[in-house]
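*Asks:* sequence first, then the predicted structure, then my questions.
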Amino acid sequence: MSTLRGSTAVAGIGITPHHKRGTGGPALKLALEAIVAAAEDAGISPADIDGFVSYGSERSEGQKMMPALGTKELRFAALAWSHGGGIPGALNIAASAIATGQAETVVVYRSLSEYDGARLQVDVAQNDTAAQFLVNGLDSPIQMCAINTTRLIEGEGVPAETLKAMAQAGYHHAQQNPAAVGHGVQLTAEKYENSRWISEPYRLFDSSRENDGAAAVILMSAERARDLTEKPAFLLSAPLGTPAGWGPLEGNQNPLWSSGFSSVAKRLWAESGYGPQDVDVAQIYENTTGMGVAAIIDHGFCTLDEAGEFITFDNLIAPDGRLPINTAGGNLAEGFIHGMGLVVEAVRQIRGTSTNQVRGCSLSLMTGGPGDAVVSSALLGTEETL
């Protein structure tokens, strides 16, 4: 077993309100708000944070925040490759720094704002969209994800109903979460089916929302976390990587429908000592519903042939579904902070404080952005799972 298994824990969580795009103010301000909230939740001073880790196109670097946080010493800083696929991998980087003595208190965070950050333009500027897509007019993530999901439905026979089930589950959970942007939106089957096409097979409610906001979690050694007020969420595994032949290869990934998690999922289960049958709740990054469906399959919760029976509305909702997902509403209905809000909700489930709490939750999964050039997943557990 890896020495990282259970050696660190999430001790504090913080998240800002989900602001309408362009109204949240500077991304740096939002990052500070989330980090200070996470420090207060952990019962520590923000000045004690000595490591900063993020992913994707984060531009609120740790050194920029030091004066406002009163940082005593910056000992470690890193950025995980890729877009939303790097979230759980950022937890791995933070845990590695703590386990090797490079830092003691590391914050993993993400902030984004169209007020000043131009998040969408920054993602395009990372220049990892294959030229063959661009010359054929495919320049948005939902268009490229639509190709994978069309293959999933038309080529592999996974029912399109699974997409609707995933969307409805997120909006169902948002009704119990007053902070969710989808709170008050009842997504009936009729409402979903009558919504406009964005890029077939995706309709309006199949796509994640864009908004301004920030979220943060604070990691420290398991020993230190046990002494704090809040219940620790121990990090059992958080592998980052990609299988052979993956990456931005102009849609030549094999299999094309996949979310890219096959090798990462194997490492996740091997390192943690658990399997998909043991997971109590999952926060599935759904930039689009179809890619979330593929992530569920790639993690071994069901096969392609079983997907239609497993990925149903009743199975995906708390508290009694076989795999409750996105229990705060997810990227679709809670709000989109490049998926970082999913980490916060994964911790809430371990603490027992979710607005859609799964009874007796001891293992909480969070998957990163599916279909990304680099992906990652994390499994959090209670003390009893170590």
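*Replies:* That came in fine, so what should we check first?

*Asks:* all contacts plus neighbour counts: C-alpha atoms, from now on.
*Replies:* OK.

*Asks:* I'd like the next helix or strand past the longest strand anywhere in the chain.
*Replies:* Taking DSSP state E as the criterion, the chain has its longest strand at strand 211-221. Counting by DSSP states H and E, the element after strand 211-221 in chain order, helix or strand, is helix 222-226.

*Asks:* now do that next one: which elements does it pack against?
*Replies:* Helix 222-226 sits against strand 8-15, with contacts defined as 3 or more CA pairs under 8 Å, 6 or more residues apart in numbering; DSSP states H and E.

*Asks:* just checking, what packs against the strand it packs on?
*Replies:* Strand 8-15 sits against helix 27-42, helix 87-99, strand 211-221, helix 222-226, strand 233-237, helix 340-351, with contacts defined as 3+ CA pairs under 8 Å, 6+ apart.

*Asks:* next, the one to line up against it:
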Amino acid sequence: MSKPSLRGATAVVGAGGTKYFRRGAGSAEKKMLLEAVVAACRDGGIDPHDVDGFASYGDGHDEGPVLATSLGIKDFKFSVISSGGGGGIAGAIAAASAAVYAGIANNVIVYRTLAQAESGRQEFVKYHFTSMYRAQGIVSAVQSGALKNRRMLDGEGVPASAVEAFVRASYFHGSRNPDGLAFEKPLSSADYNSSRMIADPNRVFDCSRESDGAFAILITSAERARGLTPTPAYILAATQSGYAEDAGNSEPYVTSGFIPGARRLWAESGYGPEDVKVAQVYENTAGPAVLAMIDHGFTDFEGAGEFFTYENLIAPDGKLPINTAGGNVAAGFVHGMGLPVEAVRQIKGQSPNQVQDADLSLFIAGPQAQLTGSVLFGSERTL
């Protein structure tokens, strides 16, 4: 029996979100989330009362039944919240797509919201750090990410300029995004290199911004999508990889955990890294994001310096523009949910830094988390 394929069977029709707010400056989590859900429905041409499923990740507090009640949903059919860090985003998208494909639900919202006055600071990363990490004083993603980042630079020969280019490209895009925290604040090379060190080699500009906000996408069947919007973002593949390790004991060591999942992503979608027009890459810190792109085959260690240049990574004419709304480091961090929203907006032609003919848009979730994942979105021309 042949394996059933989800390729192109479902699509994102709507994407919505709030602005990014500095930590503690946003509204209540549920209020922001409802705003994001309604915005996604409006963008997708679906009445919010017709949403019948929800999927989220990261052990969030705003569960589907609560949302269904708040929205006055007529027929509530599906709800799931997975664990995992930012890598759980791809799993939530895959679960929503599978529910639609199987006929369990018709219109499923994938979402995340954060208001740190309610959730606490970094509440979603507490479970990542085992006693082996904590005994060494490693209790944050910027610290754990520094370990493999340093090995990538010193052991594998990836130049520090590659990480700098990734960050500066994100800030270039973020400076042109009025909803982001770095709006009108591009980053020069001098300012980057003179910034303070947080956890060597991670400088302050390498680190994601903790912020408040909410983002959501609306997934429905491909058939239904064609009648709702002229530019659905079809889900060509959504894969996850379990990254079973304790205190960094993985083989190979210098990986962000995507290698098996990336192979399946390309095999299931029928495309390869050379076909991708634009990418949104989750980054708690920039080094693991660079490594995630290497894991996906965009370049290798030896070619990283040539591939990761500022000019290559910026819209509209770079070889592969990345994080075109600013990403976690420049726009803001709502547990990474703004990244798939931007990936969809590139397909729909709604980005603040639009890439021409963005037919294939990649989202990479959660480098160096225990659960990683990727989603490839495509226009109708890619089916």
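*Replies:* Received the coordinates, thanks. If you're wondering where the values come from, they're calculated on a predicted model, not measured in any experiment.

*Asks:* before we move on, the earlier item: can you put the helices and strands packed on strand 8-15 of structure 1 in TSV and add mean neighbour count and distance to V106 of structure 1?
*Replies:* Formatted as TSV, those follow (neighbours: other CA atoms under 10 Å; distance: least, CA to CA, whole Å):
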stretch	mean neighbour count	distance to V106 of structure 1
helix 27-42	23	10
helix 87-99	27	6
strand 211-221	28	5
helix 222-226	17	12
strand 233-237	28	13
helix 340-351	27	15
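
*Asks:* reformat those as TSV; add distance to T3 of structure 1.
*Replies:* Shown next, in TSV, are the helices and strands packed on strand 8-15 of structure 1 (distance: least, CA to CA, whole Å):
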stretch	distance to T3 of structure 1
helix 27-42	24
helix 87-99	8
strand 211-221	12
helix 222-226	12
strand 233-237	10
helix 340-351	21
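
*Asks:* picking up where we left off before, just checking, what packs against the longest strand of structure 1?
*Replies:* strand 8-15, strand 19-20, helix 27-42, helix 87-99, strand 106-112, helix 340-351.

*Asks:* ok, average deviation of that strand from structure 2?
*Replies:* Aligned to structure 2 and superposed, strand 211-221 of structure 1 gives a mean residue distance of 0.3 Å (mean CA distance after the TM-score superposition for structure 1).

*Asks:* so that strand matches what in structure 2?
*Replies:* On structure 2, the counterpart of strand 211-221 of structure 1 by TM-score structural alignment is residues 211-221.

*Asks:* and if you look at stretch 251-263 of structure 1?
*Replies:* By TM-score structural alignment, stretch 251-263 of structure 1 lines up with residues 248-260 in structure 2.

*Asks:* also stretch 106-117 of structure 1?
*Replies:* Mapped onto structure 2 using TM-score structural alignment, stretch 106-117 of structure 1 spans residues 108-119.

*Asks:* in that stretch, which residues are buried?
*Replies:* Neighbour-count burial for stretch 108-119 of structure 2 flags 108-116 (criterion: 16 or more other CA atoms under 10 Å).

*Asks:* touching stretch 66-79 of structure 2 from outside, list them.
*Replies:* For stretch 66-79 of structure 2, the surrounding residues in contact (CA atoms under 8 Å, 6 or more residues apart in numbering) are 34, 48-55, 63-65, 99, 104-105, 108.
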